[in-house]
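Asks: Structure for the following, please:
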Amino acid sequence: MTADEVSAAALTADGRTHFASRRFRGALTRPVAQVLTEVRRALEEPVAVVVFDVSGVLRRDAGARVVSILIEPRRPIRPRRHLWAAEALQVTAAHVRGGHNALGQELFPLDEDALSALAAGIPDGSHIVVSAAGSPGNGDHERRAAEVLRCAVQPASITESRSFYGDSLLVREYTAVLNAVLAASAERIASDLTDAVRRSAGEAVRALVATNEGGCTPLTRLPITPVHSFRADVAGEMLGAAVLGERSDGRLIVARPGAVRIAEFIDGLPSVVSRTTLPDGTSLASSIAHVVPLTDLLVSGSGDPALTVLVAGAEEELTPFGLTPAVTTDRDLVALGAAVAPMSYWHNRLVEVASASDIARALSDGEAIARANLVAAGADPGDVRVRESRVLATTYGEAQMVRIRVGAVAAAVPSASSVEPGRGAA
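Replies: The predicted structure is shown next:
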């Protein structure tokens, strides 16, 4: 979806496809319902699952008031260089003493008196972001601060930034701030799309939203964590190209007007990194498909030839690299990618380990959490597959503190269904 067009790709279990699009102005409900109705009638089958890519319509609420509270043992000697400072967002920053070290040990008690005094000046309806030093290892101060503020203020939302995993305090803070200013747009979009599905396809249809790393999650999650769908089109485009090029493993290049990108596919999905880099260079604590601009070094740096997919109209983009496309298409790759995206869940956690058995136990716990969350979201337990389970070093310099990263996926279409529809947006 974009601000003026809804584009869809539908797939069936027997391999049939149908593409549809409709330009519109205003709310999404009617055009989305019309496109879904067209798809259902064209394929003469009921819709089982709809996956929406909303990255083209999510918008920041420029009028949202955000109060960002940093909990640290002492004030910085120099003012913080907040990542949101250059984006004209209405963010008021405040400091409260507290925080933990990398081992989860308290560095300074949380100053609840200062927090209560600060709360008296926060306007009702504000979005409050609480970010504490050391919260990935011990979230107690963020949790307690949120409780104090919840009792003293009537906010639009309170976000503990540890809910977005990241080694950097400022990256976690920025992610939570951006999530807050996207929330109003996400709520409207989710409501419109839910109404559209209900009108055109019925109550039994599973509605999902594409996520940044190439998966999808229930549409009901969109108003809660819209930041995880903010850059979903990057992975969606690659997934769509992989479908057309019949590539499940290896390198894939997509050339479209204005950009040529490359990604590495493993078992049908793009590789994933834990931090999203936005076009302006800032970072988000959100897992994303590892898709990067193509360079001469990447073209020649591997003996395994990459498959190149060309979007019609981007022929000149490939000229500097001397590449010949294997597939040329005018289809909406983002929509097609959303149609094949699996349900996904990523678990990131900082843990203290002293032996190999501790690591094995932490990984096993992480896999169980990922599986349980997918099943709770509606996935068939037999369809759940762990695609990644690994231990990563942290940047804190504490050898016994490691990060557990587990990613699991499951088929978006219920096993009993005979239809594999999908929905994506340009």
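
Asks: okay, CA-based contacts and neighbour counts for the rest of this
Replies: Fine.

Asks: so where does Leu239 fall, helix or strand?
Replies: Using DSSP states H and E, Leu239 falls within helix 232-245.

Asks: What of Arg331?
Replies: Here Arg331 is assigned to no helix or strand, by DSSP H and E.

Asks: Buried ones in the longest helix belonging to the chain, by neighbour count?
Replies: In the chain, assigned by DSSP state H, the helix with the most residues is helix 169-200. For helix 169-200, the neighbour count (16 or more other C-alpha atoms under 10 Å) marks 169-187, 189-190, 192-197, 199-200 as buried.

Asks: Likewise for stretch 347-364?
Replies: 347-353, 359, 362-363.

Asks: now for these, which pair is the farthest apart?
Replies: His347 and Val353 (17.3 Å; C-alpha to C-alpha).

Asks: Is Thr159 part of a helix or strand, or is it coil?
Replies: At Thr159 the chain is in strand, as set by DSSP: H, G, I helix; E, B strand; the rest coil.

Asks: Alongside the first, I'd like the structure of this one:
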Amino acid sequence: MFDASPLLDLSVRPTTTLIRIAPRPPLDAQHEEEISPEATRVVHVRGGHTALGEELVPLDTDALRSVAVTAAAGERFVITGAGSVVNAEHERRAGEILLEHAEPAGIEYGHAFPASSFTLREATALANSSLLTQAVALGTNLALAAEDIAPDARMYVATNDGGCTPLARLSSAPVHSAISGQATELVGAAALCGVRDGRVIVADTDGEALGEFVSGVPTVVAGPSRAHGLDLAIRSAHVLPASEEHVSGRAERPVLLARGGIDPGFIGLDARVHLDEDLRAIGAGRLPLTEWEERTLSVASASEMNQEVETAEARVRARLVSFGAAPSEVRIHESRVIATAYELPRVVSVRVRGVAFRAGTA
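Replies: So this is what the prediction gives:
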């Protein structure tokens, strides 16, 4: 098990071309969406879909071919399209054209990061693209080192939500492991303090962090997560500064773990555990396998919506088993349907979270 977050640097910004697919380009600079600093240039291409997934404007394939044939070899691309969260056809077709006529080092798609906001999907795809070179090298080196020590071992990497996923995924979606450190430490603190349901505080010389657990799993931020000054469409554990405002107001007091020999005497709490060892390493050994299925879609009836939920749960279960979990270990921790911001009753988001505690971690 590895926590790669200290080695994933979101401030590294390789050359990237951002392709925005929309019915028309901005009227002028004042109407331009803020250009993410990771993007070297922005290209506007006609196309896009409505919130229901219906085509607004046919995709301008000629413009995309012009971009592709003039692109430098090894150029990186990020593609985001209006309405792609429901219908990603134009994003995928744009990627196919780039692969046919250019030699890209990589292509990232906004629809891979579910969010109702165009700019949020775009920022997350850009962040993921900026991490890929680091992640591929890191994943390869970790796999080679682990193979020498334990050639038959399964290898996993910590994720931002307080879980883990196969190490191979680091090379394709490193943004989901970029801020996993605090969540991993809280998992270790909860295990040492014997907390399965409740709140835990980790106090050290850098301050106090508060997290909450339900059935042994950290709660997750409901909306976008803040990472290195960016709002991103990633699932991250809900970690708060342990201020008096956040600690008080409930009958059940949180459990405190103190690190580094300090005795914080924090808001009347006595530390249940004092620890000098590496809490992150302890937490990494206790992380459950986690998997998500998040889709925004248009449904015509309640029965169709229920069928989509069942399908999403089945996918999550199957992936966790493919990651190495026994079918009996897999459970659906969260399964719900959420209304979208479009004010269209037919358009909903299906969100399913599955977990599997590996042997010795439950």
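
Asks: TM-score of the superposition?
Replies: Overlay of the two chains. TM-score (TM-score structural alignment, normalised by the length of structure 2): 0.93; 358 aligned residues with a C-alpha RMSD of 1.9 Å.

Asks: related to what we said a few turns ago, give me the range in structure 2 that the longest helix of structure 1 lines up against.
Replies: Under TM-score structural alignment, the match for helix 169-200 of structure 1 in structure 2 covers residues 118-149.

Asks: Apart from its chain neighbours, what residue comes closest to Ile122 of structure 1?
Replies: The shortest distance from Ile122 of structure 1 to any non-neighbouring residue, by C-alpha to C-alpha, 6 or more residues apart in numbering, is to Val153 (7.1 Å).

Asks: What does that neighbour correspond to in structure 2?
Replies: In structure 2, Val153 of structure 1 lands on Ala102 (TM-score structural alignment).

Asks: who touches its match in this structure?
Replies: 68-73 (C-alpha atoms under 8 Å, 6 or more residues apart in numbering).

Asks: mind redoing it with 10 Å?
Replies: 65, 67-75, 96 (C-alpha atoms under 10 Å, 6 or more residues apart in numbering).

Asks: Present the residues you listed as TSV; the columns should include neighbour count.
Replies: Shown next, in TSV, are the contacts of Ala102 of structure 2 (neighbours: other C-alpha atoms under 10 Å):
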residue	neighbour count
Arg65	17
Val67	19
Ala68	22
Val69	15
Thr70	10
Ala71	18
Ala72	13
Ala73	12
Gly74	12
Glu75	17
Glu96	13
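
Asks: Find the nearest non-adjacent residue to Ala300 of structure 2, please.
Replies: Closest to Ala300 of structure 2 by C-alpha to C-alpha, 6+ apart is Arg346, at 6.2 Å.

Asks: What is the equivalent residue in structure 1 for that neighbour?
Replies: Aligned partner of Arg346 of structure 2 by TM-score structural alignment: Gln400.

Asks: How much space separates its match from Ala133 of structure 1?
Replies: 19 Å (C-alpha to C-alpha, to the nearest Å).

Asks: between those two, which one's more packed in?
Replies: Neighbours were counted for Gln400 of structure 1 and for Ala133 using other C-alpha atoms under 10 Å; Ala133 has more, 27 against 13.

Asks: What lines up with the more buried one in structure 2?
Replies: Using TM-score structural alignment, Ala133 of structure 1 sits opposite Ala82 in structure 2.

Asks: Pull up the gap between the residue lying closest to that match once chain neighbours are set aside and Glu54 of structure 2, please.
Replies: Nearest non-adjacent residue to Ala82 of structure 2, counting by C-alpha to C-alpha, 6+ apart: Gly48, 4.7 Å away. Remark: distance between Gly48 of structure 2 and Glu54 of structure 2 (C-alpha to C-alpha) = 9 Å.

Asks: which neighbours do those two share?
Replies: Here Gly48 of structure 2 and Glu54 share the contacting residues 83, 87, scored by C-alpha under 10 Å, 6+ apart.

Asks: Neighbour count: those two, which is higher?
Replies: Applying other C-alpha under 10 Å to Gly48 of structure 2 and Glu54 shows that Gly48 carries more neighbours, namely 29 against 12.

Asks: What residue in structure 2 is paired with Leu219 of structure 1?
Replies: Using TM-score structural alignment, Leu219 of structure 1 pairs with Leu167 in structure 2.

Asks: The residue nearest in space to the middle of structure 1 and Ala338 of structure 1, how far apart?
Replies: The residue lying closest to the centre of structure 1 (C-alpha atoms, centre = their mean) is His228, at 2.3 Å. Separation of His228 of structure 1 from Ala338 of structure 1 (C-alpha to C-alpha) stands at 14 Å.
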